[in-house]
Structures are given as structure tokens and as C-alpha cells.
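**Q** Please find the sequence and the predicted model below.
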Amino acid sequence: MAIPLPDLQRAALLSMDLHSSIVSIYTQNDPEYITRVAAVLHTARKRGMQIIHVRVGFRPGMPEISERNVLFAAVKANPQWQQLFSGPNSAIHSAAAPVGDETVITKHRGSAFTGTDLEMILRANDIDTLVLLGIATSGVVLATLLHAADADYQLAVVGDCCADRDPDLHAALIERYFPRMAAVIDAAGFCEAAAQ
């Protein structure tokens, strides 16, 4: 049984890891991806939803990364991969960039919660529902969804505003795994529901 879209009255939209460099790599075969994301953000703003942008970032020398962290240790060891998170490449894509005083969270791990003040911001704003989108489906979206589900948030995932380099894994998560914990909708469905 599909989980219905939760009430959006006390919802925040988490737009995650949409660095220009990451968007260009992960959406090469989907030129409409960022257009859908922009439409979802625009609709959420019109509705007055809180929007929280999540990005990956590190200090010079990446002291936040342990050699025991397999994913990020590989980034730390590879100057080319480091470029994804520094300089102009680290900027959030212009079509998904923060507007006004929208909150930006910088994370150093997969989940938007781990080691950040996201939980405090959500509590301070009486948020009980999260709408998730971002890159990668098997990275930040999965890690954040699992944390949020364990923390008793109501959840929705905008499936066609997530992307992954492994299309089979993306499909399995969006179609089979995420629906166990969240309403999975597409951008058009979100925009229609949020406009009401």
C-alpha cells in the first residue's frame, strides 16, 4: 500500500547536494532534471514552506574526513574529486540556489543530519514533515531518509528530483524501498498538491 502525501502545513523541503558539479555529472542523461527541481522549489516558496538547502563542504585539508570513512576518504585522497567541493564547483546550482534568507546547512557526511544543526533548526521551527530531493539517491537521500524515519518525521520523496549514477539502484530505491517509509511522488504531483 502506498503511503499518502503527508500534510504540508508543518513541512520543510530539503534540497540536498545540488552542487553545480554534482548536477552536471549525475544528470547528463536527464536535461530536464534541474527544471523539475526549480519548479518544486518555486511551488514550495509560493506555498510558504521552509526550504533548507544542504551542501557538502570541508575546511582546507579536509580535517573532517577520517581514513576510516570509505566514501569521503576516497575524495580526500583524490585532488580531482576534491574539486567537486571547492571553488565555483561547490556552489549550489543557480536554478536551485537559495533565495533570500533560506537556510543552508553544510554537512561532512552522507546524511543531512550527521554532525549538523539540522535537527535543531527543524525543532525550532516546529517542523514534523520533510520533503526530500537531491543527489544521490543512494547517498544523501537514502541516508537522510533513514535518519528522519527513525526520528519520527513524516516523509515524502520527490522521486524524479533525485538522481543516481546507478539507474537500477535508483529505481529500486524509488520504487521499492523508499515507499516503505515515505510518500514517493513526482515533481508534477508535488506541485499540484502543494498549490492547493
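**A** Perfect, I can see it now.
**Q** all contacts plus neighbour counts: C-alpha atoms, from now on.
**A** Noted.
**Q** May I have the distance across stretch 64-73, first residue to last?
**A** From its first residue to its last, stretch 64-73 covers 10 Å (C-alpha to C-alpha, to the nearest Å).
**Q** And that stretch, how far out from the chain middle?
**A** Counting by C-alpha atoms, centre = their mean, to the nearest Å, stretch 64-73 is centred 21 Å from the centre of its parent chain.
**Q** buried sites along it?
**A** 65, 72 (16 or more other C-alpha atoms under 10 Å).
**Q** What are the buried residues along stretch 90-109?
**A** 90-93, 96-98, 104-109.
**Q** next, the one to line up against it:
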Amino acid sequence: MANSALLVMDVQRDIVDIADDGSGYLPRLRRAIDGARAAGLPVIYVTIGLRPGNPEVSTRNRVLTAAVEGGLFTEGAPGTGIHPAVAPHQDDILVTKRRGSAFSGSDLDLVLRARDINALVLTGIATSGVVLYTLCQANDLDFALTVLPDACLDTDPEVHRLLTERLFPQWAAVLPTDTWLKTLSR
């Protein structure tokens, strides 16, 4: 069986405030996190954090430029912290990235190799951002992949649906959280 880890990506205060539509996203994500911990899977929190002054942001990067102009993602700022409803435990791993993918500008690959992890379960905000970018890169790196679509969120529900129903199944198992949790108990 593959050595798996649950990635909880970009579930930061400011991002949740922008994206959460009141649909019960955080409790669903919390169930996935609790289930992973109960099954002994590592839980890895990935956040985007940019240094004060944003030296790593090029004006050619439209998404990051717009985000920093809106005051998002500065390391140490309260809104950049992980949302308290899904706060990490002491044994969880925290990774800071500098771009869209969980691998970009982070030490995630090093952490995964050190733990011999070869399968990833992806969750987070936004489906069309960090989840998509990480899925593409992890696929290229030959990880076995699972996406929990109800533990992912996007500001555009139609884009979320298209990605989780049409694109992601080409590269990953796409399972509702409750179905995935049942596979952990087998």
C-alpha cells in the first residue's frame, strides 16, 4: 500500500473569508483531517506566505500581483494564518510556499521524500488554484493522487465542478470525503 499524506492547502483566514460560501466546507475538511490523523496519516498544511516587500513577486505574475495589492499573503500577517477551525496539531507538518503549487518555492518535496511518501490526498482552496497546480506537478512527479472534491473549494462553483468531474479524474481518484474515510478503515 502507498505511503500517503493529506495535504491541507491554503486554508488561511483571508482565503477562507473570500471563498467560503457557508456550505459547510470547514466541517467537511475537519472530518478529513481528523480521519487522516486517526488512520496515522501525516497531515501537511501548506500555506502561501510572501516576505514583506514581496521580493518574490514579479509584476508579470498577474494573480500574485493582484493578491499583494489586495494586502494578501504577507508572512506573519493575521490573515495569512491557518483558519482556526482546522488548526494544525503539534505533530502536523507546516510548509510555506511562494507560488500556486504546493511544491513551488517550498520544501514539500524534501519533506515527502524524507518520509517516503508516494501518495497524496489533496484538499484546499482554491480548486482552480493550489489544488489544480499541485495536482499537475504531483502527477508529473509520479505521486499516486486522490482529490477530495468536497474538501476543496473555489469561488466559482462551475469551475470547481468542471475540474473535479472532468479534468481531475484523468490523473487522480476523486472521492467524496466520507467515501475516502471508509477506505482508511479497511
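**A** Noted; the coordinates are in hand. Since the model is a prediction, treat every value here as computed from it, not as a measurement.
**Q** For the two chains, what TM-score is obtained?
**A** Superposed pair, TM-score by TM-score structural alignment, normalised by the length of structure 2: 0.95. Supporting alignment: 185 aligned residues with a C-alpha RMSD of 1.3 Å.
**Q** Sort out for me which of the buried residues of stretch 90-109 of structure 1 are in strands.
**A** Among the buried residues of stretch 90-109 of structure 1, the ones falling in strands (DSSP state E) are 104, 105, 106, 107.
**Q** what's the nearest residue to the third one if we skip its chain neighbours?
**A** I take that to be residue 106 of structure 1. residue 55 (5.0 Å; C-alpha to C-alpha, 6 or more residues apart in numbering).
**Q** Also the second one?
**A** Leaving aside its chain neighbours, residue 105 of structure 1 sits nearest to residue 54 (4.7 Å; criterion: C-alpha to C-alpha, 6+ apart).
**Q** Aligned against structure 2, show me the partner of the one you found.
**A** In structure 2, the residue matched to residue 54 of structure 1 (TM-score structural alignment) is residue 46.
**Q** Please identify the helix or strand for that match.
**A** strand 43-48 (DSSP states H and E).
**Q** After superposing, tell me the mean distance of that strand to structure 1.
**A** When structure 1 is superposed, strand 43-48 of structure 2 averages 0.6 Å from its matched positions, counting by mean C-alpha distance after the TM-score superposition for structure 1.
**Q** And the next helix or strand past that strand?
**A** helix 62-69.
**Q** and the longest helix along structure 2, how far out from the chain's middle?
**A** Ranked by residue count and defined by DSSP state H, the top helix of structure 2 is helix 25-38. Between the centre of helix 25-38 of structure 2 and the centre of its chain there are 13 Å (C-alpha atoms, centre = their mean).
**Q** elements contacting it?
**A** When contacts are defined as 3 or more C-alpha pairs under 8 Å, 6 or more residues apart in numbering; DSSP states H and E, helix 25-38 of structure 2 packs onto strand 4-9, strand 43-48, strand 144-153, helix 177-184.
**Q** List the buried residues for it?
**A** Neighbour-count burial for helix 25-38 of structure 2, counted by 16+ other C-alpha under 10 Å, picks out 25, 26, 28, 29, 30, 31, 32, 33, 35, 36, 37.
**Q** Stretch 75-91 of structure 1 too?
**A** Buried residues in stretch 75-91 of structure 1, counting neighbours by 16+ other C-alpha under 10 Å, are found at 75, 76, 82, 84, 85, 86, 90, 91.
**Q** do stretch 17-35 of structure 1 as well
**A** For stretch 17-35 of structure 1, by 16+ other C-alpha under 10 Å, it's 17, 18, 19, 20, 21, 22, 23, 26, 27, 33, 34.
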